[in-house]
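*Asks:* sequence first, then the predicted structure, then my questions.
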Amino acid sequence: MSSQHSDCDAPAPQLMPVGEALERLLAEVTLPVATEEVSISDALGRVLAEDQLSTVDVPPADNSAMDGYALKIADLAAGGRLNVSQRIPAGTAPLPLKSGSAARIFTGSEIPLGADAVVMQENATAGESDGQQWVEVTEVPSVGNNIRRQGQDIRTGQVVIPAGMRLQAHHVGVLASVGVSQVRVYRRLKVAVLATGDELVMPGNPLEPGQIYNSNLYTIRGLLQGLGCEVVDSAVVEDTLEGTKAALRQASEQADCIITSGGVSVGEEDHVKAAVEAQGELRLWKLAIKPGKPMAFGYVNGKPLLGLPGNPAAVLVTFNILARPFLLRSMGAGNVAANGFSVEVGFSRPKAISRQEYLRVQLQDGRAVLGASQSSGVLSSSVMAAGYLVVPPNQVVEEGGRLMFIPFSEVMN
């Protein structure tokens, strides 16, 4: 039963540290070469294949940062009142500023030639006499006040987004701000997902004695879709060596990468390791991580395989911490690190373990507190959790101490 193996801690000096495993995984990546051009409307989550340069200045001309009045400060020396000679709504080209006058101006409007400052409307009093509008300045500005200079944000020829960036909403907004409508991105990574275990039943079907619903297939599929991968196959593999070999062989013909769950431990019904070695090679197996010790990496017919454990919480942890960076780098992404920050620990655990542990925790008033069971078979503990508290190997957890926290928002998309 591939999804039922325990993840208990036992001294095992041969286990590979998490940091070393991640370095070795990233060193195995073959960078993508196939690219395609897509609309920026469809570019969210895609990885840029080439630097994006601006062909315009942003803003394209000096403009106002406030609603108010554009004027030349020297004109205020003759008195605080100036006639209003023009009105400049956003999107219209201004006339040169008439000497000794002010221009009514609005946020984003182009500054008229001859003006050197904008007075906020809160610092001015407007009126009208004999059909002529005027303004009195109550607080004299300095040269350049409330003016956004041409090219202040972006200059023509500047790299606005470098190659290797995985595009998020703000990146797309910047591309739009310089007039880019199409971008060249790397082709989507095709990933096959296989779950092993005769006990697995797909949701919607009745459970027979000894069976469990297959959550791993859906967890992995959802995580892959969040990364922008193309899931080309997802199936349950029978617990036989020949069945596992056949499924892996078919997956290697269809996908750029294969992800399995279960079958990588040492039980009699665990066939993934043997099936991989029969059709390729295993490069990495058994890590000093909890949960997720049985994780494996290798190749089947030249295609990389990430062998995740069978326990649902271990699947989540090993995908987030190890598989995700590998997949992102394989998609052409430059920065694949998950950013974390130090938090105060709101519980204690006097017993240290020999593996690096990823505890699913909640944050309460900025302190990390344990939620539900931390068993590797309990996926529900992730539902109310905010992220992972990282406990280094052989370290006692002390209440009031500080440890690294990785938010789920960093590893779930």
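*Replies:* Looks like it came in fine.
*Asks:* only C-alpha atoms for contact and neighbour calcs from this point on.
*Replies:* OK.
*Asks:* and Asp233, what does it touch?
*Replies:* Contacts here follow C-alpha atoms under 8 Å, 6 or more residues apart in numbering; on that basis Asp233 touches Val191, Ala192, Val193, Leu194, Ala251.
*Asks:* reformat the residues you listed as CSV; add neighbour count.
*Replies:* Shown next, in CSV, are these (neighbours: other C-alpha atoms under 10 Å):
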residue, neighbour count
Val191, 25
Ala192, 26
Val193, 26
Leu194, 24
Ala251, 26
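*Asks:* now intersect those with the strands, please.
*Replies:* Within these, residues falling in strands by DSSP state E are Val191, Ala192, Val193, Leu194.
*Asks:* in addition, the following structure is provided for comparison:
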Amino acid sequence: MLTATSPVKGYEQIGILEAVARVLHEPVVSVLDVPSHTNSAVDGYALRGDDLPKAGNLVKMPVVGVALAGKPFAETVLPGQAVRITTGAPMPAGTDTVLMQEHIDMEGDRICIAGGRHRPGENVRMAGEDVRQGETILDQGRYLTPPDVGLIASIGIGEVKVKRRPRIALLSTGNELHSIGRSLGVGGVYDSNRYTLNSALKRLSVKVMDQGIVPDDPELLREALLRAATMADVVISTGGVSVGEADFVKDVLRSIGHIYFWKVAMKPGRPLAFGSIGSSVFIGLPGNPVAVMVNYYQFVLPLLERKMGIVERPVLPTLKATSTERLVKKPGRTEYQRGILERGQSGEWLVRTSGKQGSGILRSMSLANGMIVLEHGRSTVEPGEIVDVLPFACLM
């Protein structure tokens, strides 16, 4: 899926306050040193490191002035003198060391320094210590985080070029589906899939184009998919990808585009269609709500990150947890059970399921705080066995 997907082309230039969660189109190169001047890392007293006494000795040193952030001490500090200094203030000429005020005793206008406690050069931030002028601080394809935005601001840059937002067309299929606000007929259900997917997609830097509900009619489905493909980089549908009499997505996709595969060895979410319509990537998700969400996080999210142009995917850590109950599973497929992860009395991770695990029980996702990942070859898990858990905090 990743091989068949290429990043979007095109970019826009935006202010850095709008840049979080966007993807850099080009590297950011620093135009200055950060810090721009050598300064104090703490509140304390600046002096010459050579004036520090040896272990066992005590020195009393006069304080001859004050250096503040934004208002430096203008004179040169002579041997045997000290200057009161605040965090971020430029180091006065003649000084190279700052002693923390908490570690100093005062005697009138003099500081008392005990030998052996301090070392030359301590508590000083050197010019360019964080960033050097001309250094690339953020690479092309970087997914911008709040610290990244602050880093860009620290070099005085107010605008950056970011990749355009991929366009995602979203539609649901099925005669039984109804939009919110309409009364349900016999056998009808409200369409939850577009709402869960819309909500998940809002966490990404993409533009969602909601195409509504398409009935189980091959011609209407064909028209809807072609229309969506003309406007979107990625087309996502839910429902109609299994082997039922009203499951037309696979056959329609073959007639208007290409299909690369349509089943995966996992539960829930076995029916998953992947292909293309013209220049658009197509993903056909199952109709069951839990299967939709599991497939989204395991397959669609990595693909969309690739389409956004993210070069280095965020790491999704799993935790080792002890199962507190029996988890029934057949070998031969990877299974994602919805779980509730919590700390035991000794600090160890414990996990149990969030209730019934049917692929249509969306509440099992709402109650859970993670997915229990049961590997392809694994069979039933007994209480006390260790399992992998993917916390939702890393995904949602």
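*Replies:* Cool, got the structure. Owing to the predicted nature of the structure, the values given are computational and were not obtained by experimental measurement.
*Asks:* still touching in structure 2? Go through the contacts of Asp233 of structure 1.
*Replies:* For those, the subset whose aligned partners also touch in structure 2 (both residues aligned by TM-score structural alignment, their matches' C-alpha atoms under 8 Å) is Ala192, Val193, Leu194.
*Asks:* circling back: farthest pair within the contacts of Asp233 of structure 1?
*Replies:* The span of the contacts of Asp233 of structure 1, defined through C-alpha to C-alpha, is set by Val191 and Leu194 at 9.9 Å.
*Asks:* common neighbours of those two, please.
*Replies:* What both Val191 of structure 1 and Leu194 touch, as defined by C-alpha under 8 Å, 6+ apart, is the set Asp233, Ile258, Ile259.
*Asks:* nearest to Met120 of structure 1 among the ones in strands among the contacts of Asp233 of structure 1?
*Replies:* Checking those one by one against Met120 of structure 1 (C-alpha to C-alpha), the nearest turns out to be Val191, at 56.3 Å.
*Asks:* what range in structure 2 matches the host helix or strand of Val84 of structure 1?
*Replies:* Per DSSP states H and E: Val84 of structure 1 is located in strand 81-88. Aligned by TM-score structural alignment, strand 81-88 of structure 1 corresponds to residues 60-67 of structure 2.
*Asks:* which stretches of the stretch 1-150 of structure 2 form helices?
*Replies:* Counting by DSSP state H, counting those that start in this stretch, the stretch 1-150 of structure 2 has helices at residues 146-154.
*Asks:* distance to Met202 of structure 1 added to the contacts of Asp233 of structure 1, as JSON lines?
*Replies:* Output for those, formatted as JSON lines (distance: C-alpha to C-alpha, whole Å):
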{"residue": "Val191", "distance to Met202 of structure 1": "20"}
{"residue": "Ala192", "distance to Met202 of structure 1": "17"}
{"residue": "Val193", "distance to Met202 of structure 1": "14"}
{"residue": "Leu194", "distance to Met202 of structure 1": "13"}
{"residue": "Ala251", "distance to Met202 of structure 1": "20"}
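*Asks:* out of these, which one sits closest to Leu327 of structure 1?
*Replies:* Val191 (9.4 Å).
*Asks:* that closest one maps to what in structure 2?
*Replies:* So Val191 of structure 1 corresponds to Ile168, using TM-score structural alignment.
*Asks:* burial count for Ser379 of structure 2?
*Replies:* 15 (other C-alpha atoms under 10 Å).
*Asks:* and it, which of the three is it?
*Replies:* coil (DSSP: H, G, I helix; E, B strand; the rest coil).
*Asks:* hang on, isn't it packed against Arg333?
*Replies:* No - counting by C-alpha atoms under 8 Å, Ser379 of structure 2 does not reach Arg333; the two are 9.6 Å apart.
*Asks:* what residue is smack in the middle of structure 2?
*Replies:* Pro314 (5.6 Å; C-alpha atoms, centre = their mean).
*Asks:* quick one, what contacts that one?
*Replies:* Counting by C-alpha under 8 Å, 6+ apart, Pro314 of structure 2 has no contacts.
*Asks:* what does the one 4 residues further on give?
*Replies:* The neighbourhood of Thr318 of structure 2, defined by C-alpha under 8 Å, 6+ apart, consists of Asp388, Val389, Leu390, Pro391.
*Asks:* among these, who's most crowded?
*Replies:* Busiest of those [other C-alpha under 10 Å] is Val389, holding 28 neighbours.
*Asks:* counterpart of that one over in structure 1?
*Replies:* So Val389 of structure 2 corresponds to Phe405, using TM-score structural alignment.
*Asks:* wait, is its match part of a strand?
*Replies:* Yes - Phe405 of structure 1 forms part of a strand when assessed by three-state DSSP.
*Asks:* figure out how far stretch 345-355 of structure 1 is from the centre of its chain.
*Replies:* 29 Å (C-alpha atoms, centre = their mean, to the nearest Å).
*Asks:* now stretch 405-413 of structure 1
*Replies:* That offset, for stretch 405-413 of structure 1, works out to 8 Å (C-alpha atoms, centre = their mean).
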